[in-house]
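Participant: Give the three-dimensional model of this entry:
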Amino acid sequence: MTTPTTERRRFARIHFDGDCMFYSDTVKAPLKINDISFKGVLAESEHLPELKVDDKGLLIIQLDSGETRIEMPVTVNHLTARCIAFQAGTMELESIAYLRRLVELNLGDPSLLERELENLVAQE
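Facilitator: Next comes the predicted model:
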């Protein structure tokens, strides 16, 4: 049985144990990613940067020790004492491809990936 929360969620959150950097005009802050989806990132830090809802910036998510990374323009969507929920903006094609592959590997079911992509296109 599904709950109202899961019925409303269109994008699967993928647990992702990794680090990222948040950049804005006034802030540069390392964060730890809790989960990621096509629509955003939930990150945490013991020392959150001073941000407000609707602040904009860029998350750089390094996927390996080389040049493979996701560059995600973001808007702060929600804040708690230790966590920041970011809503993803429009990404460059290369970053979308890396994010798609990350989601694909973690979902494990091609039909779930297709549903995610259909929902993403429908949102645009």
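Participant: switch to C-alpha atoms for all contacts and neighbour counts from now on
Facilitator: OK.
Participant: Can you tell me, leaving aside adjacent residues, what's nearest to the residue nearest the centre of the chain?
Facilitator: Nearest to the mean C-alpha position of the chain, counting by CA atoms, centre = their mean, stands Val41 at 2.7 Å. Nearest-residue entry for Val41: Phe86, 5.2 Å, with adjacent residues in sequence omitted and distances by CA to CA, 6 or more residues apart in numbering.
Participant: Now show me the structure for the sequence below, then we'll compare the two:
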Amino acid sequence: MANRERRFFSRILFDAACEIHLGDRIWPSQVQDISLHGALLTAPEDFTGQPGEGYTITIWLSDNTTQITMGATLRHRKDGFLGFECRSMDLESATHLRRLVELNLGDEAELHRELARLSDT
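Facilitator: This next block holds a predicted model:
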């Protein structure tokens, strides 16, 4: 699945603080890259999650008040990184993410192709 995702969704290098939530547990982390389909985060040292488990990811944008919040499934752990697949997102978060991807792609047609692919996943 990870290879398929890389072909269909542009990864945007994005350096931002984030948090990984599971119940009452919160792990601070850092975003490495993000797409319309998920995010790659730095693995916190004490993170014990396993692939297939569901989490909530909160990504803080540059103003430190705006956030993208997504329900995500951990897809892989490798070399100190965690790959999450986005499963759900509120409308405000989706709008912020779309705008972030749009600004970094610089190609509105590509953005529309990627949005169309979301319905195929």
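Participant: before we move on, which element is the counterpart of the residue nearest to the centre of structure 1 in structure 2 in?
Facilitator: Applying TM-score structural alignment, one finds that Val41 of structure 1 aligns to Ala39 in structure 2. Using DSSP states H and E, Ala39 of structure 2 sits within strand 38-42.
Participant: for that strand, packing partners?
Facilitator: Other elements packing on strand 38-42 of structure 2 under the criterion 3 or more CA pairs under 8 Å, 6 or more residues apart in numbering; DSSP states H and E are strand 25-35, strand 81-89.
Participant: Where do the strands of structure 1 begin and end?
Facilitator: For structure 1, the strands defined by DSSP state E cover 14-23, 28-37, 40-44, 56-62, 69-79, 83-88.
Participant: Serialize those to a markdown table and add fields for distance to Ser95 of structure 1.
Facilitator: Shown next, in a markdown table, are these (distance: least, CA to CA, whole Å):
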| stretch | distance to Ser95 of structure 1 |
| --- | --- |
| strand 14-23 | 14 |
| strand 28-37 | 13 |
| strand 40-44 | 13 |
| strand 56-62 | 10 |
| strand 69-79 | 5 |
| strand 83-88 | 12 |
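Participant: Which one, of those strands, ends up nearest to Asn106 of structure 1?
Facilitator: strand 14-23 (6.7 Å; CA to CA).
Participant: The closest one corresponds to what range in structure 2?
Facilitator: With TM-score structural alignment as the criterion, strand 14-23 of structure 1 aligns to 12-21.
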